[in-house]
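Participant: build me a model:
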Amino acid sequence: AASFGTLFAKALGHIAGVQVRTIVSVGGSVAGRYGFSELLVLLLALDARVSLYREGETPLSAFLQSPRGKPFLLEKILVAPGASAGFQSLRAANNDFSLLSVCASSRESGWRVAVGARPQVAALGENAGAWLGLQPKPGDAAAARAGELAAQELRFGDDVRAGAAYRQAVCPVLVARAVMEA
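Facilitator: Got it, this is the predicted structure:
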């Protein structure tokens, strides 16, 4: 996490409070596939790999799409350094769960845009990443278009925090901001 500057602190500093942050584990957060997990948003955008019992390493994106249950996660999550990333979220109160969270990361191989708290588990906006292509620093228009593509591509749902339509309306703005921050 040190190679990503303040990215992890910015995204995870809002989690409930010190008491909760000291007992939560990275492996538990990933294995739980929680829709509200901002850690998953970061790790998914950063193209993390997870180590699974008897199956070895696999991309986090594949793990999140696999059926729950077996295989189970070992507490080993690998993130290659060298990405530039930005994180944005919208929440009703400072220590509340996000209504929507976004992480955009850029590497030499291209962009990855992850959106979480939809309220389903975090997912990649593949079309948004493809649109940004290999541009190291896209302009405002390209970032805005990536946001629109992510909002069109991903499914959003309702819960007690926000409705699907609201989340879909906010998504383009958060994606554009995360891309510009990266």
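
Participant: make it CA atoms for all contacts and neighbour counts henceforth
Facilitator: OK.

Participant: mind listing what's buried in the longest helix seen in the chain?
Facilitator: Across the chain, the longest stretch assigned as helix under DSSP state H is helix 164-181. Within helix 164-181, the residues scored as buried using 16 or more other CA atoms under 10 Å are 167-168, 170-181.

Participant: between those, which is nearest Leu154?
Facilitator: Gln168 (8.5 Å; CA to CA).

Participant: so the closest residue in space to that closest one that isn't next to it in sequence is in which element?
Facilitator: Leaving aside its sequence neighbours, Gln168 sits nearest to Ala151 (CA to CA, 6 or more residues apart in numbering; 5.5 Å). Using DSSP states H and E, Ala151 maps to helix 140-153.

Participant: surely Leu100 is within a strand?
Facilitator: Yes - assessed with DSSP: H, G, I helix; E, B strand; the rest coil, Leu100 lies in a strand.

Participant: would you do the same for the sequence below? I want to compare the two.
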Amino acid sequence: MVTIKEYIAPKTIEEAYELLIARKNNLILGGCGFIKIGSRNINTAIDLCNLSLDYIVENEEEILIGADTTLRQLEINNIIKNHCGGAISQGVSYIVGVQFRNMARVGASVFSRYGFSDLLPSLLVLDAKVRLYKGGVMDLKDFLEKKYEKDILLEVILPKKDGIAVYDCLRKSSGDLPIINGAMFKGNNCEYVIAIGSRPQRAKLAEKSMEALEYGASIDKVADMVVDELHFGTNMRGSREYREEMCKVLIKRMHDKVGGYHDR
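Facilitator: Next up is the predicted model:
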């Protein structure tokens, strides 16, 4: 059961931050999609709906995604759909249903660093950055490894890149959480970026493995390297051994989709 003592929708980001740090159990609300998973008491629930953080805009160098943007907007927005093959739009399209994606927010999905996130792998391979109110701008991969601190995510920054990215996953049924997922980017100069998530830990780059792929290692060898490089675990959706084998399948499948090849 979730109980909320007070609800406030501040008019400024400064006010929102002051409310957030005022008490330990004050909380920023996102779309509240997973708030009922646990039982908690929230003193002050802070809604960012009045802060104009609902946007997807592009300039010559970047695409900016406001923290209050919904996952449904990511799915259907033409800027996102046309960016590097539409991997971000493809990834979020797997999440539950349209009604849920109309509520779930980008900021909550990223800041919560869910291990099962269908959004994080695609953002990672596209070199996304995050802009925090206090923490400033940092690479998403660094943010995911950073110790939790109270802050407010303002926007996600996507640098424009030349290449194609794909998202892929394995799940028991449509709308279920992924057993394992991942994304791969191939640049126009044949550089590769690989991220695997739902291990069941949060998404992470396989940096040694993607470097080996760039230097001509076979995709079969690279798939084995990814399993050795990243840690896999067991939960109710799958065992460590199963995830390791399915990770190899995802790696080869994504490699084919971005225009690669592997030994038959």
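
Participant: tell me how the two chains score on TM-score.
Facilitator: Once superposed, the chains reach a TM-score of 0.89 (TM-score structural alignment, normalised by the length of the first structure), with 177 aligned residues with a CA RMSD of 1.8 Å.

Participant: re the thing from before, tabulate the buried residues of helix 164-181 of the first structure (a markdown table), appending distance to Trp131 of the first structure.
Facilitator: Supplementary listing: these in a markdown table, determined by distance: CA to CA, whole Å:
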| residue | distance to Trp131 of the first structure |
| --- | --- |
| Arg167 | 21 |
| Gln168 | 19 |
| Val170 | 19 |
| Cys171 | 16 |
| Pro172 | 14 |
| Val173 | 16 |
| Leu174 | 16 |
| Val175 | 13 |
| Ala176 | 12 |
| Arg177 | 16 |
| Ala178 | 15 |
| Val179 | 12 |
| Met180 | 14 |
| Glu181 | 17 |
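
Participant: hmm, back to that, how about the longest helix of the first structure, aligned to which bit of the second structure?
Facilitator: Against the second structure, the aligned range for helix 164-181 of the first structure is residues 240-257 (TM-score structural alignment).

Participant: distance from that stretch to the first structure after superposition?
Facilitator: Here stretch 240-257 of the second structure, set against the first structure after superposition, deviates by a mean of 1.0 Å using mean CA distance after the TM-score superposition for the first structure.

Participant: quick revisit: who does the longest helix of the first structure touch, helix- and strand-wise?
Facilitator: Contacts defined by 3 or more CA pairs under 8 Å, 6 or more residues apart in numbering; DSSP states H and E place helix 164-181 of the first structure against strand 84-91, strand 98-107, helix 140-153.

Participant: do that again at 6 Å, thanks
Facilitator: If you count contacts as 3 or more CA pairs under 6 Å, 6 or more residues apart in numbering; DSSP states H and E, helix 164-181 of the first structure packs onto strand 84-91, helix 140-153.

Participant: buried ones in the longest one?
Facilitator: Using 16+ other CA under 10 Å as the test for burial, helix 140-153 of the first structure gives Ala142, Ala143, Ala144, Arg145, Ala146, Gly147, Glu148, Leu149, Ala150, Ala151, Gln152.

Participant: the aligned residue in the first structure for Ala195 of the second structure - how many residues pack around it?
Facilitator: Counting by TM-score structural alignment, Ala195 of the second structure lines up with Ala114 in the first structure. Residue neighbour count, defined by other CA atoms under 10 Å, stands at 28 for Ala114 of the first structure.
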